[in-house]
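Participant: compute the structure for the input listed below.
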Amino acid sequence: MKNTLSVLVEDESGVLSRITSLFARRGFNIESLAVGPAEKKGISRITMVIYGDYRTIEQLIKQLYKLINVLTVQDITNIPSIERELMLIKVYSNMDNRSEILHITNIFRGKVVDFSMDYLTIEITGDPGKICAIEQLLQQFGIYEIARTGKIALKRSSRINTEYLKKQLFNPLTTFTTSD
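Facilitator: Alright, predicted model coming up:
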């Protein structure tokens, strides 16, 4: 199972190296890793996506807490959260397919950030599902290059699980009844 960990660390040299070494020593691959300044000066937030079962993730969290400069570790996999990624994707483009590529880009609220006679470079931001969906649609035109950030995530203050709501609102089998 994919798990998303949010780790607050003191912004010191070598912290990221110690964390990634911990995972490497235990044979874990980090699928996604994003690091940036947090809400307080001198603190950074590391968001990482890793595979593992509940017991394994629990062990890794305990090991992370043993590292110097690690302040908090939170598994936000099953907590209502906001997740985003950024992708730059360069697609082969010509006069025949350009309007179709632009149409797909508009549907996904992306924007063209570079344009040439042979390529369009598109910037797209959204949840990981949206990023994968547009990538799959654009593959038919030929993808020349992709650069993706890792997933970043924050817990929802409202504690409302919008993924659950989407499934309920857009499920064709869901029926709504009114009461008098």
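Participant: going forward, measure contacts and count neighbours with C-alpha atoms only.
Facilitator: Fine.
Participant: what residues are up against Leu120?
Facilitator: Contact analysis of Leu120 by CA atoms under 8 Å, 6 or more residues apart in numbering lists 90-93, 112-114.
Participant: oh, that last question was meant for Phe115, not what I typed.
Facilitator: Counted by CA under 8 Å, 6+ apart, Phe115 has contacts Thr121.
Participant: gap between it and Arg159?
Facilitator: Look at Phe115 and Arg159: by CA to CA, to the nearest Å, they are 41 Å apart.
Participant: now list the buried members of the contacts of Leu120.
Facilitator: The neighbour-count test (16 or more other CA atoms under 10 Å) marks 90-93, 112 as buried among those.
Participant: biggest separation within these, which pair?
Facilitator: The two members of those with the most space between them (CA to CA) are Tyr92 and Val112, at 13.0 Å.
Participant: what's the burial count for Val9?
Facilitator: As a burial measure, Val9 scores 22 neighbours (other CA atoms under 10 Å).
Participant: second chain to compare with the first, below:
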Amino acid sequence: MTTQRHTISVLVNNQPGVLQRVSGLFGRRGFNIESITVGASEEQGLSRMIIVTTGDDNMLEQVSKQLYKLVDVIKVIDLSSNPMVAREVALIKISAEPSLRPEVLGIVETFRASVVDIGPNSLIVQAVGDTDKIDAIVELLKPYGIRELSRTGVTAMIRGSVR
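Facilitator: Just a heads-up that it's a prediction; the model follows:
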């Protein structure tokens, strides 16, 4: 079996400690979480976790079974087995003397990103897109000096029909 990236949606009761129990399950089994985002869902009292991990199909099946054993887990869906929309947000603070700003703005424009703050010697760029897009803009901005980088992690949904 081949190792691949999986994006999993986990619907949980919004209770203290649920995030810790879910992430602990991954850790105890030696599975790495590349990204995890948690927020309110469409149903009051329930939160949705979007977890990105790497492994084979057997690993995914084991994780899914183990998640369902947790009291507060309502539903587990492998989003990556369907056509999906996945996005993350990055805020990137870079050193940018006024003379270099036109170059930086060219990169920002190419990636359909935006400048959300301008300081005397810095800019904060906001980029939204899939992980590869965020990785690419970060690489292109590195030569200017990234002072700080904050990424949200992936959030995702299956395309099309309502589930």
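Participant: TM value for the aligned chains?
Facilitator: With the length set by TM-score structural alignment, normalised by the length of structure 2, the two chains reach a TM-score of 0.93; 159 aligned residues with a CA RMSD of 1.3 Å.
Participant: what range in structure 2 does the one helix or strand Leu165 of structure 1 maps to sit on?
Facilitator: Using DSSP states H and E, the element containing Leu165 of structure 1 is helix 162-169. Following TM-score structural alignment, helix 162-169 of structure 1 has no partner segment in structure 2.
Participant: swap in stretch 77-84 of structure 1?
Facilitator: Counting by TM-score structural alignment, stretch 77-84 of structure 1 pairs with residues 80-87 of structure 2.
Participant: for that stretch, which residues meet the burial criterion?
Facilitator: 80, 85-87.
Participant: centre of the chain to that stretch, how far?
Facilitator: Averaging C-alpha positions (CA atoms, centre = their mean, to the nearest Å) puts stretch 80-87 of structure 2 12 Å from its chain's average.
Participant: same deal with stretch 36-46 of structure 1?
Facilitator: Between the centre of stretch 36-46 of structure 1 and the centre of its chain there are 18 Å (CA atoms, centre = their mean).
Participant: equivalent analysis for stretch 40-56 of structure 2, please.
Facilitator: 11 Å.
Participant: ok, now stretch 147-163 of structure 1?
Facilitator: Put simply, stretch 147-163 of structure 1 sits 8 Å off its chain's centre (CA atoms, centre = their mean).
Participant: got the buried residues for that stretch?
Facilitator: Within stretch 147-163 of structure 1, the residues scored as buried using 16+ other CA under 10 Å are 150-153, 155.
Participant: now the host helix or strand of Glu88 of structure 2 on structure 1. Mean distance?
Facilitator: In this structure, Glu88 of structure 2 sits in strand 84-95 according to DSSP H and E. Here the mean offset of strand 84-95 of structure 2 against structure 1 after fitting is 0.5 Å, by mean CA distance after the TM-score superposition for structure 1.
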